[in-house]
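*Asks:* no FASTA, just this:
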């Protein structure tokens, strides 16, 4: 489907890949961040290929659960230092295919990570712009999908039913070493300079002066849309350049024409990223907007 694209593994970031157009031209680059499914799932590769087919260089950055074998247990999202994303931004800027501009684009927990990166006091290491799908406005704790899997819990007594209280079950060690009962879930999964913060702490996204694009479904049952509404309010009060799109009736994952619309919004946003790497030169962006999704899907 996508031709004239080069795909390369990135030794600097194990489990990560770069998708970029063939040729010697310099391009805007994107750091694409997966969600709680982990980097081994490869869910963002197809979007990376599409972005590359439109002339962008894309680093699909694996920040946890990298290169896992299919039969292995999934890794826990925990103790991920945000400096990895800053390092990825710098790495992209140093590549011969880069024009110096980098955008961080995160999905779900990756959207949370994108918001955190934007809030850092990192000066010139920050990206030119941020994109997030259904992000969080607060730091969240560690997580593993196996924690929600019934086979990973065994009954402590002679018998249990699906309605038995959680206290009647114990962690099945065959599902891995990370017993959630032994992990401090009051600490954030993402670290700042090697240190966690309290789970639920607000992400100070207003510190980021560059343009921001956010998409979210109003019926998202995994991460409430109110998180995005609070981000929108914060950015508006700080007079930041933000483009927020609410997809009425949609959930956490978009499909069909709605997903096509989301990707078109991303492509349109990338075309407007300032070439002078000046966050304050984002006059092409509205402060807050909600354009027609039908129009964006054309």
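*Replies:* That came through, no problem. Given the structure is predicted, the values throughout are model-derived calculations rather than measurements.
*Asks:* make it CA atoms for all contacts and neighbour counts henceforth
*Replies:* OK.
*Asks:* contacting residues around the helix or strand harbouring residue 295?
*Replies:* Here residue 295, judged by DSSP states H and E, is contained in helix 293-296. Residues outside helix 293-296 that contact it (C-alpha atoms under 8 Å, 6 or more residues apart in numbering) are 247, 261, 264-265.
*Asks:* Stretch 197-212 now?
*Replies:* Residues outside stretch 197-212 that contact it (C-alpha under 8 Å, 6+ apart) are 115-116, 118-120, 128-131, 137-141, 185-188, 191, 231, 234-235, 238, 240-243, 273, 278-280, 282, 285.
*Asks:* at 7 Å instead, please
*Replies:* With C-alpha atoms under 7 Å, 6 or more residues apart in numbering as the test, stretch 197-212 has contacts from 115-116, 118-119, 128-131, 137-141, 186-188, 234-235, 238, 240-243, 279-280, 282, 285.
*Asks:* Same check on stretch 219-237?
*Replies:* Contacts for stretch 219-237 (C-alpha under 7 Å, 6+ apart): 134-137, 206, 216-218, 242, 249-252, 287-288.
*Asks:* quick revisit: quick one: which of the contacts of helix 293-296 is nearest residue 24?
*Replies:* Of all the contacts of helix 293-296, residue 264 has the smallest distance to residue 24: 25.7 Å, by C-alpha to C-alpha.
*Asks:* Surely that closest one is in a helix?
*Replies:* Yes: looking at residue 264 with DSSP: H, G, I helix; E, B strand; the rest coil, it is inside a helix.
*Asks:* so how many other residues sit close to it?
*Replies:* As a burial measure, residue 264 scores 17 neighbours (other C-alpha atoms under 10 Å).
*Asks:* can you check the one 10 residues further on too?
*Replies:* As a burial measure, residue 274 scores 19 neighbours (other C-alpha under 10 Å).
*Asks:* Okay, one more to line up with it:
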């Protein structure tokens, strides 16, 4: 069995070819690992292939006859892994939050008639060995900065997670972006260290300080792009519209409006509702939810169902919706939007269409790229990782993988073009 390359970044494709088989024989190829993105687990996939007349199987070009995926895709065994027994303990202390081991071993096994013919290991790196992680734990900023040693100053990114809070998710993106040569700050904004425990009226001024800090860091060339997913995507659009220092915005599964942040039941009945964000100590107006919608969302989450229908209903029923819209036309640079048609958290495709319409109405002078994936769910990330966790997120494993693979390459191209344009201006 040939695996090329044997060692690769997690977002890089690998080529798998098996030779020396009986022509036209049926063989099973299995992939297993005990770690996904730094989390201990049991993950497994398998597929049955028919060797060609030369006794060879090329996973890039051959479709399996059965198994955990059903298309010709050299990375199919990686993204179709079913994950079990995942061990995840929320960590709220920066010094205790690790991202590792830096390398994950995926073992591939070829079987014929119940007999193991060969095995081989594929090493997948979560980030480049030259990437350094620096913990930033200050009163006015908490995050992890990833920089690749020896790089010239480059465009910097601030990576923002979603409604889960903390840093566990954004640091996976920041580490990978740094591996591609861009200093990246995974920035926490609630449910971590001394920050607020809930998504309630987070001051936008907190992010302004982080933008200023990264712009003046020696690893950064002065360009700062904000990249957020889900709730973080809503936030990136707000930051870009408020702070001209933001050179561009990448918003994956965004909202076109300021959405509700948190709710709590009152002892006397009903709900108290909170804005997600504040400016100058005042909460930003947000699309209102009735007590009925709050109760429906709670029931849905409790029963493992999506809440996209709640967000959609609130959006369509709101009076004076203009009051809650994010003024995206004030963003001082290009925008990359990513959405999915089977998003179970909120209607991201609808929101992106609203964003584009507003930009057009205001004669937005910069480019806006919109990538929409009708059959994908909420979790569009980078390629090379399992996309089989559909509960609450939507989509199908294949559609989610295709969206992740294409959009990640578009993100890297978008950033590279910005970096090049910034260098020309300098």
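*Replies:* Arrived safely. None of these values were measured; they are calculated from a predicted model.
*Asks:* Report the TM-score for the pair.
*Replies:* TM-score of the superposed chains, computed with TM-score structural alignment, normalised by the length of the first structure, equals 0.73; 238 aligned residues with a C-alpha RMSD of 2.6 Å.
*Asks:* Can you tell me the closest non-neighbouring residue to residue 105 of the second structure?
*Replies:* The spatially closest residue to residue 105 of the second structure, leaving aside those adjacent along the chain, is residue 123, at 4.8 Å (C-alpha to C-alpha, 6 or more residues apart in numbering).
*Asks:* who's in contact with the one you found?
*Replies:* Counting by C-alpha under 7 Å, 6+ apart, residue 123 of the second structure touches 6-8, 103-106.
*Asks:* Next: residue 414 of the second structure.
*Replies:* No contacts exist for residue 414 of the second structure under C-alpha under 7 Å, 6+ apart.
*Asks:* Which residue of the first structure sits opposite it in the alignment?
*Replies:* Aligned against the first structure by TM-score structural alignment, residue 414 of the second structure finds its counterpart in residue 269.
*Asks:* Flag every buried residue along whatever helix or strand its match lives in.
*Replies:* Residue 269 of the first structure is part of helix 256-270 when elements are defined by DSSP H and E. Within helix 256-270 of the first structure, the residues that count as buried by 16 or more other C-alpha atoms under 10 Å are 258, 260-267, 269-270.
*Asks:* aligned partner of residue 119 of the first structure in the second structure?
*Replies:* Match for residue 119 of the first structure (TM-score structural alignment): residue 241.
*Asks:* Sorry, wrong one. I was asking about residue 253 of the first structure.
*Replies:* Match for residue 253 of the first structure (TM-score structural alignment): residue 379.
*Asks:* Please identify the helix or strand for that match.
*Replies:* Going by DSSP H and E, residue 379 of the second structure is not part of any helix or strand.
*Asks:* now, which of the contacts of residue 123 of the second structure lie within strands?
*Replies:* Within those, residues falling in strands by DSSP state E are 7-8, 103-106.
*Asks:* Tabulate those (JSON lines), appending distance to residue 170 of the second structure.
*Replies:* Output for these, formatted as JSON lines (distance: C-alpha to C-alpha, whole Å):
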{"residue": "7", "distance to residue 170 of the second structure": "24"}
{"residue": "8", "distance to residue 170 of the second structure": "21"}
{"residue": "103", "distance to residue 170 of the second structure": "18"}
{"residue": "104", "distance to residue 170 of the second structure": "19"}
{"residue": "105", "distance to residue 170 of the second structure": "22"}
{"residue": "106", "distance to residue 170 of the second structure": "23"}
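*Asks:* Could you single out the nearest of those residues to residue 310 of the second structure?
*Replies:* Nearest to residue 310 of the second structure, judged by C-alpha to C-alpha, of these is residue 104 at 38.9 Å.
*Asks:* Could I get the contacting residues of that closest one?
*Replies:* Counting by C-alpha under 7 Å, 6+ apart, residue 104 of the second structure touches 35, 123-125.
*Asks:* want to try JSON lines for those, with distance to residue 232 of the second structure as columns?
*Replies:* Shown next, in JSON lines, are the contacts of residue 104 of the second structure (distance: C-alpha to C-alpha, whole Å):
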{"residue": "35", "distance to residue 232 of the second structure": "26"}
{"residue": "123", "distance to residue 232 of the second structure": "31"}
{"residue": "124", "distance to residue 232 of the second structure": "27"}
{"residue": "125", "distance to residue 232 of the second structure": "26"}
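*Asks:* ok, so of these, who is nearest residue 133 of the second structure?
*Replies:* Nearest to residue 133 of the second structure among the contacts of residue 104 of the second structure is residue 125, at 14.8 Å by C-alpha to C-alpha.
*Asks:* Verify the stated contact: the closest one with residue 36.
*Replies:* No: if you go by C-alpha atoms under 7 Å, residue 125 of the second structure and residue 36 don't touch, sitting 10.8 Å apart.
*Asks:* Quick check: residue 180 of the first structure vs residue 12 of the first structure, distance?
*Replies:* According to C-alpha to C-alpha, to the nearest Å, residue 180 of the first structure and residue 12 of the first structure sit 31 Å apart.
*Asks:* Please disregard the earlier target; I meant residue 106 of the first structure.
*Replies:* From residue 106 of the first structure to residue 12 of the first structure the distance is 20 Å (C-alpha to C-alpha).
*Asks:* between the two, which one's more packed in?
*Replies:* Neighbour count, other C-alpha under 10 Å: between residue 106 of the first structure and residue 12, residue 106 has more, with 25 against 10.
*Asks:* SS state for that one?
*Replies:* Assigned state for residue 106 of the first structure: strand (three-state reduction, three-state DSSP).
*Asks:* The residue nearest to residue 105 of the second structure and residue 18 of the second structure: what is the separation?
*Replies:* Separation of residue 123 of the second structure from residue 18 of the second structure (C-alpha to C-alpha): 18 Å.
*Asks:* With residue 400 of the second structure instead?
*Replies:* Counting by C-alpha to C-alpha, the gap from residue 400 of the second structure to residue 18 of the second structure is 27 Å.
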